[in-house]
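Colleague: could you look at this predicted model? Sequence included:
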Amino acid sequence: MQPSIEQEGEFKGWQYWPEEPFESRAGPFYRKVDDKGVIGAFRAERRHMNAGGSVHGGCLMSFADFMLFSIAWDSFTDGSMGVTLTMNSEFLAAAREGELLTSRGEVLRAGRSVLFVRGMIYAEERSCFSFSGTIKKFSPRPA
């Protein structure tokens, strides 16, 4: 599945995956590559909030899962796919409506069939959520 390029607005030029129905509704989440590596982002809107007025934990976890694959994207150039095996996370600080949430991370190890990834989500400049996870690579079954 290849990403599309946003054509307008704040994230013009960033990549996203319109074929991912859940991520499109939960986010949308965006990624690009800059001189420091992969960066992901989304703008916290009212629909991302919980009753307490901060970004819902499930939204942060969905963004973190998106980032696991965004960070590891280069490991899938052989046509393989992947599924999340594990994801660990820590909530560090609240993110508020209107804030720009960004994320960066790294592949710790890329084995033949399992990838180990970690990253951090920032609300503006504040660290608000750390995550790590493993991805299981597999070849798609013929149709």
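Modeller: Structure received.

Colleague: CA atoms for contacts and neighbours, from now on please.
Modeller: Noted.

Colleague: surely residue 106 meets residue 115?
Modeller: No - using CA atoms under 8 Å, residue 106 and residue 115 do not qualify as a contacting pair, with a distance of 10.6 Å.

Colleague: more neighbours, those two?
Modeller: Higher neighbour count among residue 106 and residue 115: residue 115, with 22 against 18, using other CA atoms under 10 Å.

Colleague: list of residues touching the helix or strand containing the more buried one?
Modeller: Residue 115 belongs to strand 114-123 when assigned by DSSP states H and E. By CA atoms under 8 Å, 6 or more residues apart in numbering, the residues outside strand 114-123 that reach it are 64, 67-68, 71-72, 94-96, 99-110, 127-137.

Colleague: give me the buried entries from those.
Modeller: Buried by 16 or more other CA atoms under 10 Å: 64, 67-68, 71-72, 94-96, 99-107, 127-137, out of those.

Colleague: what does the helix of greatest length in the chain contact?
Modeller: In the chain, assigned by DSSP state H, the helix with the most residues is helix 57-71. Under the contact criterion CA under 8 Å, 6+ apart, helix 57-71 has outside partners 23, 26-27, 29, 31, 38, 40, 48, 84, 87, 89, 91, 103-107, 117-119, 121, 129, 131-133, 135.

Colleague: and here's the other structure:
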Amino acid sequence: MTDTHMAGPAAGFEAADIGGIFATHNGPLYARWHDEHLQLGFRVGPQQVNPGQQCHGGMLSTFVDILLSTAAQYQTDIPRVFLPTISLQMDFIAGAPLGSWVQGQADILRVTRNLVFSQALVHADGVLAMRASGVFRRGPLLPDSSGDQLLQLPGMPVRPRAGP
């Protein structure tokens, strides 16, 4: 018998090496391309819950920070740049219990010369769990990484490479 927290990702999601070592340590994260949007998700494991057996707010905050900034890299035509968080607002609407599938999708609201504005909804097993918005500063170009090369999801447009 398989524990629910050991179940794999939702249909169509693939392991995604994004968010650096911090995200890898706190994940794993999964991704898929759906209706011109990058969707990210993770299965709530025992290492991500609070004493109430719900996904810890810090994990959900980390997840939405990665979701909002990563979506900007793939849903806009900006080059791959470092996007440090300027502002992050979150409303926790419902819990995400141990074993639940947490999935989010972001919309990029506006891109200026220096900033990116985005918002996201996050669901846990189909129930709205979180609403978030963020502002990110457009920083220096980032070199391509192995994670970028792996994030070639079915249906996703091919991104131009930053350099050699």
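Modeller: Received the coordinates, thanks. Since the model is a prediction, treat every value here as computed from it, not as a measurement.

Colleague: now the helices for structure 2?
Modeller: With DSSP H, the ranges of helices along structure 2 come out as 20-26, 57-75, 146-150.

Colleague: and residue 44 of structure 2, which of those is closest to it?
Modeller: Distance to residue 44 of structure 2, taken as CA to CA, is lowest for helix 57-75 among the helices of structure 2, at 9.4 Å.

Colleague: next, the buried residues of that closest one.
Modeller: Along helix 57-75 of structure 2, these residues count as buried under the neighbour rule (16+ other CA under 10 Å): 57, 59-61, 63-75.

Colleague: got it, and stretch 13-28 of structure 2?
Modeller: Counting neighbours by 16+ other CA under 10 Å, the buried set in stretch 13-28 of structure 2 is 13, 14, 15, 16, 17, 18, 19, 23, 26, 27, 28.

Colleague: farthest-apart pair in those residues, please.
Modeller: Checking these with CA to CA, the most distant pair is 13 and 26, at 17.6 Å.

Colleague: count of neighbours near residue 112 of structure 1?
Modeller: For residue 112 of structure 1, the neighbour count with other CA under 10 Å is 10.

Colleague: helices or strands up against the lengthiest strand in structure 1?
Modeller: Using DSSP state E, we find that the single longest strand of structure 1 is strand 126-138. Counting contacts by 3 or more CA pairs under 8 Å, 6 or more residues apart in numbering; DSSP states H and E, strand 126-138 of structure 1 is packed against helix 57-71, strand 81-91, strand 114-123.

Colleague: picking up where we left off before, for residue 147 of structure 2, state which of the buried residues of stretch 13-28 of structure 2 is nearest.
Modeller: residue 17 (4.8 Å).

Colleague: got a list of what the nearest residue to that closest one once chain neighbours are set aside touches?
Modeller: Beyond its immediate neighbours in the sequence, the residue positioned closest to residue 17 of structure 2 (CA to CA, 6 or more residues apart in numbering) is residue 147, lying 4.8 Å away. Residue 147 of structure 2 makes contact with 16, 17, 18 under the criterion CA under 8 Å, 6+ apart.

Colleague: let me know whether the first one touches residue 27 as I believe.
Modeller: Spelled out, that is residue 16 of structure 2. No - contact status for residue 16 of structure 2 versus residue 27: not in contact, 9.7 Å apart, counting by CA under 8 Å.

Colleague: nearest residue to the middle of structure 2?
Modeller: The C-alpha lying nearest the average C-alpha coordinate of structure 2 belongs to residue 67 (CA atoms, centre = their mean; 2.6 Å).

Colleague: any idea how far residue 91 of structure 2 is from that one?
Modeller: 15 Å (CA to CA, to the nearest Å).

Colleague: over to residue 64 of structure 2?
Modeller: When distances are taken as CA to CA, residue 64 of structure 2 and residue 91 of structure 2 turn out to be 11 Å apart.

Colleague: are there residues contacting both of those two? Which ones?
Modeller: By CA under 8 Å, 6+ apart, residue 64 of structure 2 and residue 91 have these common neighbours: residue 132.
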